[in-house]
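I would like the atomic coordinates for the input below:
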Amino acid sequence: RAVHGLAQLEILCKQLYETTDTAVRHQAEKALVEFTNSPDCLSKCQLLLERGSSSYSQLLAATCLSKLVSRTSNPLPLEQRIDIRNYVLNYLATRPKLAAFVTQALIQLYARITKLGWFDCQKDDYVFRNVIADVTRFLQDSVEHCIIGVTILSQLTNEINQADTTHPLTKHRKIASSFRDSSLFDIFTLSCNLLKQASGKNLNLNDESQHGLLMQLLKLSYNCLNYDFIGTSTDESSDDLCTVQIPTSWRSAFLDSSTLQLFFNLYHSIPPSLSPLVLSCLVQIASVRRSLFNNAERAKFLSHLVDGVKRILANPQCLPDPNNYHEFCRLLARLKSNYQLGELVKVENYPEVIRLIANFTVTSLQHWEFAPNSVHYLLSLWQRLAASVPYVKATEPHLLETYTPEVTKAYITSRLESVHVILRDGLEDPLDDAGLVQQQLDQLSTIGRCEYEKTCALLVQLFDQAAQTYQELLQSTNSSAADITVQEGRLTWLVYIIGAVIGGRVSFASTDEQDAMDGELVCRVLQLMNLTDSRLAQAGNERLELAMLSFFEQFRKIYIGDQVQKSSKVNTTFLLEKKSVSAVSIKPVQTWNQNCIKHPVKALLCLID
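Below you'll find the predicted structure:
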């Protein structure tokens, strides 16, 4: 009867995972649910593992056992759970070449039993806590066994770090805290030691098993560093602000520069398929809480970190890989989110490093289509650097007056140049992603106000050129619709950017001269609005109109709202302005500054009225 039952179960498994017939799959699912709830499920799962002839039946057994050990009502006795744990370890040790999904399911089963039984005692012994001892025999055997042992530790760390909906959050945090205090540092140390051993050998990374071992070791290291040490459960949307709350008991691992050096050395010695994992670990290490060090220790740690970044920038062979590039951009952002500009400028190689970072940023912005989701991290770095300039007390030069204008120029010109390429190649237009555009403009608003004279001069030059070309195209009878669309796209970006840099006035102590520069930019946008309004009856451009709305929102916030300073030159001189913008047309570039570019607040108020 048992054999007949197993044969039937295997048929059901095959139907569940292989059939393309929906009705057959539904019937198989229904029958397997009944099996999972049957009283003899536990014994039949063992028979499936021992005597089953297919990987699917082994997967079913592992999945059913995970459900049995996880149930909150009528839980399995402690002795049975210990037996299952021991059986799973022996099963994995004697069958290292199982199908990957079966091995993963069995490791998940072990992790689940261990987590839920973390506080269970037998004869005053916490029987599920000897996790390193559980995997020692795997680590001392073949490469395949070693992969299994490392994966067990990695999956266990991840399992304990993740809360689930079937058990109370308080129980989860109690287990997670105990695991952190009793086992996590030992696991991280073991992982680093195994990585050092691996990097010291002539690994053949073309060998699938050796490649897999190194990948699992890096995943284990990352899971340790990415652990939720204090129960904050930060989400990924705020990861650029994240601080890794390493326990004080881990200090030795980070005071020893060999830990940091290990990962930088690995980055340069392994293939691009693995190096993103190394960079992910370095991102976490760079985010270690400041209070783990005293001032001298932090300066030394930062120096080693900056040296490693410099080495990557000086040898960028792996950065064309999109995953490497993305993680490296995250690493650069952490340099400023976790350290002060005053600390960075004191690093010995700071002048060379800031030059390399600026060049990397400019190149990245110019190749905007390569990795658009990574630009956020580069702009975040420069935004924080620029915002810190007024507060730097160190005597060492920060050199940002040299490099922030280069970054600003690269962003602006690259967005303008992208318009033609997007239209020509039919690419997705970033202007259609309002959230992305607003995020980048918020960052640029601070960067652009640093050395604002250069930013304003660039915007005036580019806007005048674009506006004059646009007017000429509209007046010409031979203009193509595509040429007009390109110029409208370029003007859309410029209007967005002008609104952003005006909105950035709140980040800096503004002067009368800078207010006058704002006036020059504002008047140009208002003149353009006259021209676009005059064309609304024939044709309109929705993106350009949305850019205008964004501009006016920034202008209102800075110069018209209730909190505006009464001493603002823009507000004290507009009363002298006699012309209404409605009377001003787009004029040739050489005549704009003569008659039209004055502080335009009265003109704006006339429009509002």
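
From here on, just use CA atoms for contacts and neighbour counts.
Will do.

Hmm, residue 15 is touching residue 25, no?
Yes. If you go by C-alpha atoms under 8 Å, residue 15 and residue 25 touch, sitting 5.9 Å apart.

Please report the distance of the nearest residue to residue 105 once chain neighbours are set aside from residue 96.
Closest residue in space to residue 105, ignoring its immediate chain neighbours: residue 62 at 5.9 Å, by C-alpha to C-alpha, 6 or more residues apart in numbering. The spacing between residue 62 and residue 96, counted by C-alpha to C-alpha, to the nearest Å, is 16 Å.

So for these two, which sits in the more crowded spot?
Between residue 62 and residue 96, counted using other C-alpha atoms under 10 Å, the more crowded position is residue 62 (26 against 18).

From the contact counts, what lies against the helix or strand that contains that one?
Per DSSP states H and E, residue 62 falls inside helix 55-70. Where contact means 3 or more C-alpha pairs under 8 Å, 6 or more residues apart in numbering; DSSP states H and E, helix 55-70 is packed against helix 2-18, helix 41-51, helix 100-116.

For residue 82, find the nearest of those helices.
Across these, residue 82 has its closest neighbour in helix 100-116 (8.4 Å, C-alpha to C-alpha).

Now do that closest one against helix 55-70, angle only.
Relative orientation of helix 100-116 versus helix 55-70 (axes from the mean of the first three to the mean of the last three C-alpha atoms, to 10 degrees): 10 degrees.

Residues in contact with helix 100-116: which ones?
For helix 100-116, contacts defined as C-alpha atoms under 8 Å, 6 or more residues apart in numbering pick out 55-56, 58-59, 62-63, 65-66, 69-70, 81, 85, 88-89, 92, 128-129, 151-152, 155-156, 159-160, 175.

Repeat that for stretch 294-306.
254-255, 257, 260-261, 286, 290, 343-344, 347-350, 353.

With stretch 447-454 instead?
Stretch 447-454 is contacted from outside by 382-383, 386-387, 401, 404-405, 408, 455, 501, 504-505, 508, 514, 517, using C-alpha under 8 Å, 6+ apart.

again, only this time at 6 Å
383, 386, 408, 455, 501 (C-alpha atoms under 6 Å, 6 or more residues apart in numbering).

List the buried residues for it?
For stretch 447-454, the neighbour count (16 or more other C-alpha atoms under 10 Å) marks 447-452, 454 as buried.

Could you export those as a markdown table, including secondary structure and distance to residue 528?
Output for the buried residues of stretch 447-454, formatted as a markdown table (DSSP: H, G, I helix; E, B strand; the rest coil; distance: C-alpha to C-alpha, whole Å):
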| residue | secondary structure | distance to residue 528 |
| --- | --- | --- |
| 447 | helix | 25 |
| 448 | helix | 22 |
| 449 | helix | 23 |
| 450 | coil | 26 |
| 451 | coil | 26 |
| 452 | helix | 22 |
| 454 | helix | 22 |
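
next up, for comparison:
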Amino acid sequence: MEMADDLQSIRSLEMLCKQMYESRDAALCVEAEKALVSFQNSNTPDTLSKCQMLLERADSHYSQLLATTTITKLLSRTPLTLNLDQRIQIRNYILNYLATRPKLPSFVVQALVLLFAKITKQGWFDGEKDSFAFRNVVSDISVFLQGMNVEHCMIGVQLLSQLTTEMNTVADVESHRAVLKHRKVASSFRDTQLFEIFRMSCQMLRSANDNRKNLNFTDETQHGFMSRCLQLAQNCLTYDFIGTTCDESSDDICTVQIPTGWRPAFLEQSTLTLFFDLYHSLPPSLSSLALSCLVQLASVRRSLFSTTERAKFLSHLVNGVKDILLNPQGLADSNNYHEFCRLLARLKSNYQLGELVMVDSYQETVGLIAKFTVESLQVYQCAPNSFHYLLSFWQRMVASVPYVKAAEPHLLETYTPEVTKAYISSRIESVTLIVRDGLDDPLDDFTNVQQQLEQLSVIGRCHYQKTCSLIAQLFDQSATTYQEIIASPSASIYDLKIQEGRLTWLVYLIGAAIGGRVTFNSNDDGDAMDGEMACKVLQLMTFSDSRLPQGGYEKLEHSFLFFFEQFRKIYIGDQVPKNSKVYRRLHDVLGISEEHMVLSIFMRKIITNLKFWCSSNTVIQKTLALLNDLSVGFSSVRKLVKLDEIQFLLNNHTSEHFPLLGNTFSVKDMRHRSSFYTSLGRLLMIDLLEDEDKFDNFMIPLTASVESIGALLATVNGVNDSSVYSNIEAKKALIGLIRDLRGLAFSFNTKTSFMLLFEWLYPSYTPILLRSMELWYADPEITTPLLKLYAELALNRSQRLQVDVSSPNGILLFREASKVVCTYGNNILNLDVQQDMMYKKKLKGISICFSMLKAALCGNYVNFGVFKLYGDDTLENALNIFVKLLLSIPLSDLMVS
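The predicted structure follows:
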């Protein structure tokens, strides 16, 4: 009877699998999926036997997949429900199952292979004494590799490949103890099995390469076998040998820490030769994997070789690169192209220029690389990710020039100007294609463009005169044409966009060229050329700003701000000689003789942008970033404060002059107001000292705003007065005020300035903020910035809250913050919030409350004994609210909060 029930249950599972994967009825698929998930999550004793019956019956490939994935889940449960004997039986059963069914669908094979890898890793240290039950992997899997059947060989390679990957993988959710166990297992596998697996992969690849005439890569099985062999070799070479996996973002500088015991395989030139031969002999669908292995081989740690051995290994690498460039047909494939660019970058990152020039074929090879780079840069739509590696190669080559002591010529003065010219020309010429054909504009991805410009800034400094001459020539042509188009009433928008795009690129290039001065040997001639190019940008900006009332080109504004930032870093500050030729040239052309005159231009540009570009979120953001850099990074900031433009900012920060401070912006964009007032606060502090009149004058616009809001709230009859609650203008005015005050609170990091702000706020205006919390407690657009304001006020930044013992300000501040927290907490506890809005409307505010409490407790500026001494219940009420808030958070959301 029991067996009949089991059989019926198995048939039911098989039917559910067919319904889930084959049925066209969506509702039936969903119901089947729920039932199968329930089966997988069940923890009944007969689950394992049912999975084995599903595999034995093999009614469908989907039922085989279900059984395999279910067993995999059984292995991942904590505590583990399968004993050692059961796991050994499962492992042996999988190997036998794969051996007797070599033609299973790939998704079933992959699931079985993954199960084998996981169960092997999990039981790596299981066994008695020196007899480990799961460590005979190479001998067990070699049975698959010894037969003549290609399907069996492919399964064997797949088993080894997946096992290597699994041993090298740390799950994101694993605990610290599990991570330590992983490292122990991975190290043991590396020391006992990995080298043998790598040698086996090379032997299979070498055998296949020797018999390539008999291989038919159009045959799916033979193609798959070669692909898996190459993947196995790559998995071995990309293994995390020392437990410090490189971040993918630092891919170009990652070193392969090959163990010393692997030296014989790398001293034999046959290993490098094998993969170069495979690249040349395999079709593009496979040759990219061979190149990927070569990338790793080029990154092998230098200390693995002696000086002589390293030179020999490098020579073989360079010759291999040269042969690829002499027969470049394979590089037409995008994957091959990308991996080859990575190979070039790794070649330079792992070897010094002084070593490269000693290679016999260096001069021919570097010429071929230059030609390859120029041709690549001329193809506009070539992958930008590959550009990165090409430019990285030349950047590192040029940066190494000052350290080369070898007598052999490096020829970079010959080839880098060609690379620079190709990049600049291709970027300028691409604008026409972008405008004409509606192609994607690379300027839309500023992160990628900025990375390329940083690389070009170093490359272009080699033979800098040629770089500047080319940029100046192109700039003059475009600027002249641009002015002619503007002056012509019959000019087309098409032509205008082309010139604006070209000038944008040229301003970016000038900024990058100037920024490259810090990373390369500089001289007076270079400074003079920088001055010449700076004049062109400032003249163009003056002309462009004159047209802003009629409209402007946003990307051009971005390039101006980039130029300002680069010029500021290099040529503004006490470290810049007063007689620098950059200022001589600026004086000769524009009458600008000192840095404060340049700063005046910067500030006028900032004011202009804040006035005319209020509709552009990105321009405002970058403009405020520049203002922030000037207020923080400028060493002689007192000179900056004396500028008329700065005084205009400090005395006229109203919506009349700066639309940013009005209520026309969206609530989301109002966050820029905090950045604006942070910079203003820093500038105000320079000469503020204890001048209350100066502070009060500065606060006049904010005083008017808070009093206007206070007058409006005074008319509210009750807490739920909908007329005010739904008043959008009042809400925006309040949010703007709160963000303004937070910006000032952040910048006032001295005791004197902070006390001026606190005494302005308390006791006159804190009741208005408290009343706002009472009215809008359910609106996170108000509560979040308001709580952040109090959290900032409570933060003892730079010891600004170390008040005298006789001063009650610390207690007063804590009392006001507690009132706001209690008002928020008492109301939010009773607020019914949907799950998808839980973080925004509840958890975020609660987390800010706790950060406020932490700031108060760690700030050491409140004498909590005073509350107890005078019977003040502020502290008790606040702590009660914090306890209630903590208990109200679901356990699943506690870490989020």
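
Superposing both, give me the TM-score.
Here the TM-score for the pair of chains, by TM-score structural alignment, normalised by the length of structure 1, is 0.94; 591 aligned residues with a C-alpha RMSD of 1.6 Å.

quick revisit: any idea which of the contacts of stretch 447-454 of structure 1 is closest to residue 326 of structure 1?
Of all the contacts of stretch 447-454 of structure 1, residue 326 of structure 1 sits closest to residue 383, with 18.0 Å by C-alpha to C-alpha.

what does that closest one align to in structure 2?
Matched across to structure 2, residue 383 of structure 1 falls on residue 395, judged by TM-score structural alignment.

Could you pull up the residues touching that match?
Contacts of residue 395 of structure 2 were listed using C-alpha under 6 Å, 6+ apart, and they are 455, 458-459.

where's it relative to residue 221 of structure 2, distance?
For residue 395 of structure 2, the distance to residue 221 of structure 2 - C-alpha to C-alpha - is 43 Å.

Can you mark which positions in the lengthiest helix in structure 1 are buried?
Determined from DSSP state H, the single longest helix within structure 1 is helix 400-425. Across helix 400-425 of structure 1, burial judged by 16+ other C-alpha under 10 Å covers 400, 403-416, 418-420.

so it corresponds to what in structure 2?
Aligned by TM-score structural alignment, helix 400-425 of structure 1 falls on residues 412-437 of structure 2.

Switch the contacts of stretch 447-454 of structure 1 over to a markdown table; also include distance to residue 7 of structure 1 and secondary structure.
Below are these laid out as a markdown table (distance: C-alpha to C-alpha, whole Å; DSSP: H, G, I helix; E, B strand; the rest coil):
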| residue | distance to residue 7 of structure 1 | secondary structure |
| --- | --- | --- |
| 383 | 65 | helix |
| 386 | 69 | helix |
| 408 | 69 | helix |
| 455 | 75 | helix |
| 501 | 72 | helix |
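
Report the two members of those separated by the largest distance.
Across the contacts of stretch 447-454 of structure 1, no pair lies farther apart than 383 and 455, at 14.5 Å, counting by C-alpha to C-alpha.

Which residue numbers in structure 2 does stretch 497-515 of structure 1 align to?
Going by TM-score structural alignment, stretch 497-515 of structure 1 sits over residues 509-527 in structure 2.

Under a three-state scheme, what state does the residue most central in space within structure 2 occupy?
A centroid search over structure 2 (C-alpha atoms, centre = their mean) returns residue 249, at 7.8 Å, as the residue closest to the centre. Under DSSP: H, G, I helix; E, B strand; the rest coil, residue 249 of structure 2 falls in the helix class.

That one -> structure 1?
Under the alignment (TM-score structural alignment), residue 249 of structure 2 pairs with residue 237 in structure 1.

Tell me where the stretch 51-200 of structure 1 has strands.
Using DSSP state E, counting those that start in this stretch, the strands of the stretch 51-200 of structure 1 run over residues 121-122, 125-126.

do you know which of the ones you listed lies nearest residue 548 of structure 1?
Residue 548 of structure 1 lies closest to strand 125-126 among those, at 66.4 Å (C-alpha to C-alpha).

average distance between that closest one and structure 2?
Comparison of strand 125-126 of structure 1 with structure 2 after fitting gives an average deviation of 0.9 Å (mean C-alpha distance after the TM-score superposition for structure 1).

whereabouts in structure 2 does that strand align?
With TM-score structural alignment as the criterion, strand 125-126 of structure 1 aligns to 131-132.

which residues touch the matching stretch?
residue 126.

from the middle of its chain, how far away would that stretch be?
44 Å (C-alpha atoms, centre = their mean, to the nearest Å).

Residue in structure 2 paired with the residue nearest to residue 105 of structure 1?
Residue correspondence to structure 2 (TM-score structural alignment): residue 62 of structure 1 is matched to residue 68.

do the same with residue 3 of structure 1
Taking TM-score structural alignment, the alignment pairs residue 3 of structure 1 with residue 7 from structure 2.

Please tell me how far that match sits from residue 49 of structure 2.
For residue 7 of structure 2, the distance to residue 49 of structure 2 - C-alpha to C-alpha - is 11 Å.

and those two? which has more neighbours close in?
residue 7 (15 against 12).

And that one, how far from residue 197 of structure 2?
In terms of C-alpha to C-alpha, residue 7 of structure 2 sits 42 Å off from residue 197 of structure 2.

and if you look at residue 58 of structure 2?
Where residue 197 of structure 2 is concerned, residue 58 of structure 2 sits at a distance of 32 Å (C-alpha to C-alpha).

Equivalent analysis for residue 231 of structure 2, please.
From residue 231 of structure 2 to residue 197 of structure 2 the distance is 12 Å (C-alpha to C-alpha).

same thing with residue 23 of structure 2?
Residue 23 of structure 2 is 43 Å from residue 197 of structure 2, by C-alpha to C-alpha.

neighbour-wise, which of those two wins?
residue 197 (21 against 14).

Which residue of structure 1 sits opposite the more buried one in the alignment?
Looks like residue 197 of structure 2 aligns to residue 187 there (TM-score structural alignment).

And that match, how far from residue 175 of structure 1?
On the measure of C-alpha to C-alpha, residue 187 of structure 1 and residue 175 of structure 1 end up 16 Å apart.

swap in residue 513 of structure 1?
60 Å.

Residue 469 of structure 1 too?
Counting by C-alpha to C-alpha - residue 469 of structure 1 and residue 175 of structure 1 are separated by 67 Å.

In terms of neighbours, single out the busier of those two.
Neighbour totals were compared for residue 469 of structure 1 and residue 175, and residue 175 leads with 19 against 16 (other C-alpha under 10 Å).

Report how many residues lie close to the spatially closest residue to that one that is not a sequence neighbour.
Nearest non-adjacent residue to residue 175 of structure 1, counting by C-alpha to C-alpha, 6+ apart: residue 118, 6.7 Å away. For residue 118 of structure 1, the neighbour count with other C-alpha under 10 Å is 20.
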